[in-house]
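# Return atomic coordinates for the entry below.
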Amino acid sequence: MDKSVPIPDAVTAFYWEAACRGELVVQGFEGSDVLQFPPQPVAEGVPGPVGASIPVPVSGRGSLYAYTVLHQAFHPAYADSGPLVLALTELDDAPGIRILTNLVEVDPSELVVDMALEVVFEDRGEFRIPQFRPVREEGTA
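Have a look, this model is predicted:
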């Protein structure tokens, strides 16, 4: 059984296309400083009109805002993936933007709120899924 893959639509396609290129983007709007994630059909909580939706590249660096550790697989395709760490990563260059994802390459006992994280991408079929891991020191794998 395969792990889940996204089903892009007109609103989210730009996000998944960027991920396939190994780039992390969030949704912005022409002529404004508004950023939001996840992508929505309209700018949430913004008084007045904003421009068209545009992808805004971000660095892929952030910090651990909150997390939980799943010790039991929620689907058979994830049976060999445990324990699975689900986390909210707050992006460094887009304050207030938090991405719900999983953390990889980390021992759950080493997790600390506010620890530095960086994006990595997992290949799944024709998609690449953004995930985060602790920032690695220069020269380490």
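
# contacts and neighbour counts: CA atoms only from here.
Will do.

# contacting residues around stretch 75-88?
When contacts are taken as C-alpha atoms under 8 Å, 6 or more residues apart in numbering, the neighbours of stretch 75-88 outside the stretch itself are 1-3, 64-73, 98-104, 108.

# Of those, select the buried ones using a ChimeraX command.
For anyone working in ChimeraX, the buried entries among these, judged by 16 or more other C-alpha atoms under 10 Å, can be selected with:
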select :64,65,66,67,98,99,100,101,102,103,104,108
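
# Inside strands: which ones of the contacts of stretch 75-88?
Using DSSP state E, the members of the contacts of stretch 75-88 that fall within strands are 64-70, 98-103.

# next up, for comparison:
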Amino acid sequence: MTIPSDEVTGPWWDGTRQARLLLQRCTACGGLQHYPRALCTACGSMDLGFTESSGRGVVDSFTFVHRSADPAVAVPYVVARVRLDEGPILLTNLVGDGEWACGRRVRVAWRPLADGRRLPVFEKE
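The predicted model follows:
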């Protein structure tokens, strides 16, 4: 699977190559957002940059997937909403063994992609 990169998402993907979880920051209002967009979701400004996240957060919601749409993806796996300490929410995977629960503290881990980029996934803190 190839995940495209463009002028908006390129800096974010470049950060993943160094295992850096970046958030977009609006220089007009200071708002943080994820995923990268052309406009600030708080004020509509196009004056956006990137800042590094702590990579820590809390599980808001999660579910176990037992039937994958892609036969190459092993099941079961966990899809979750993680609210970063900085505020933005990521839709991601939870990795590692053990019990999962809403409110559990997590930290970013990285799943390598064939082209050198990485996907952020989360593990227990």
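
# before we move on, the earlier item: from the ones in strands among the contacts of stretch 75-88 of the first structure, which single one is nearest P39 of the first structure?
If you rank these by distance to P39 of the first structure using C-alpha to C-alpha, I99 comes first, at 11.0 Å.

# neighbours around the counterpart of A13 of the first structure in the second structure, how many?
Across the two structures, A13 of the first structure finds its equivalent in G10 of the second structure, going by TM-score structural alignment. By other C-alpha atoms under 10 Å, the residues close to G10 of the second structure number 12.

# any idea how far G10 of the second structure is from G103 of the second structure?
When C-alpha to C-alpha, to the nearest Å is the yardstick, G10 of the second structure and G103 of the second structure sit 32 Å from each other.

# cool, P11 of the second structure as well?
With C-alpha to C-alpha as the criterion, P11 of the second structure and G103 of the second structure are 30 Å apart.

# Over to A69 of the second structure?
Here A69 of the second structure is placed at a distance of 28 Å from G103 of the second structure (C-alpha to C-alpha).

# For the ones in strands among the contacts of stretch 75-88 of the first structure, give me a markdown table that also has distance to V119 of the first structure.
A markdown table is the format used below for these (distance: C-alpha to C-alpha, whole Å):
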| residue | distance to V119 of the first structure |
| --- | --- |
| L64 | 12 |
| Y65 | 15 |
| A66 | 16 |
| Y67 | 16 |
| T68 | 18 |
| V69 | 19 |
| L70 | 20 |
| R98 | 13 |
| I99 | 11 |
| L100 | 12 |
| T101 | 10 |
| N102 | 10 |
| L103 | 9 |
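
# farthest pair in these?
Pairwise distances among these were taken by C-alpha to C-alpha; the largest, 19.8 Å, belongs to L70 and R98.

# just to revisit the earlier point, okay, A69 and G103 of the second structure: which has more neighbours?
With neighbours defined as other C-alpha under 10 Å, A69 of the second structure and G103 compare such that G103 has more, 13 against 8.

# Next, please give the residue ranges for the helices of the second structure.
Along the second structure, the segments classed as helices by DSSP state H run 10-17.
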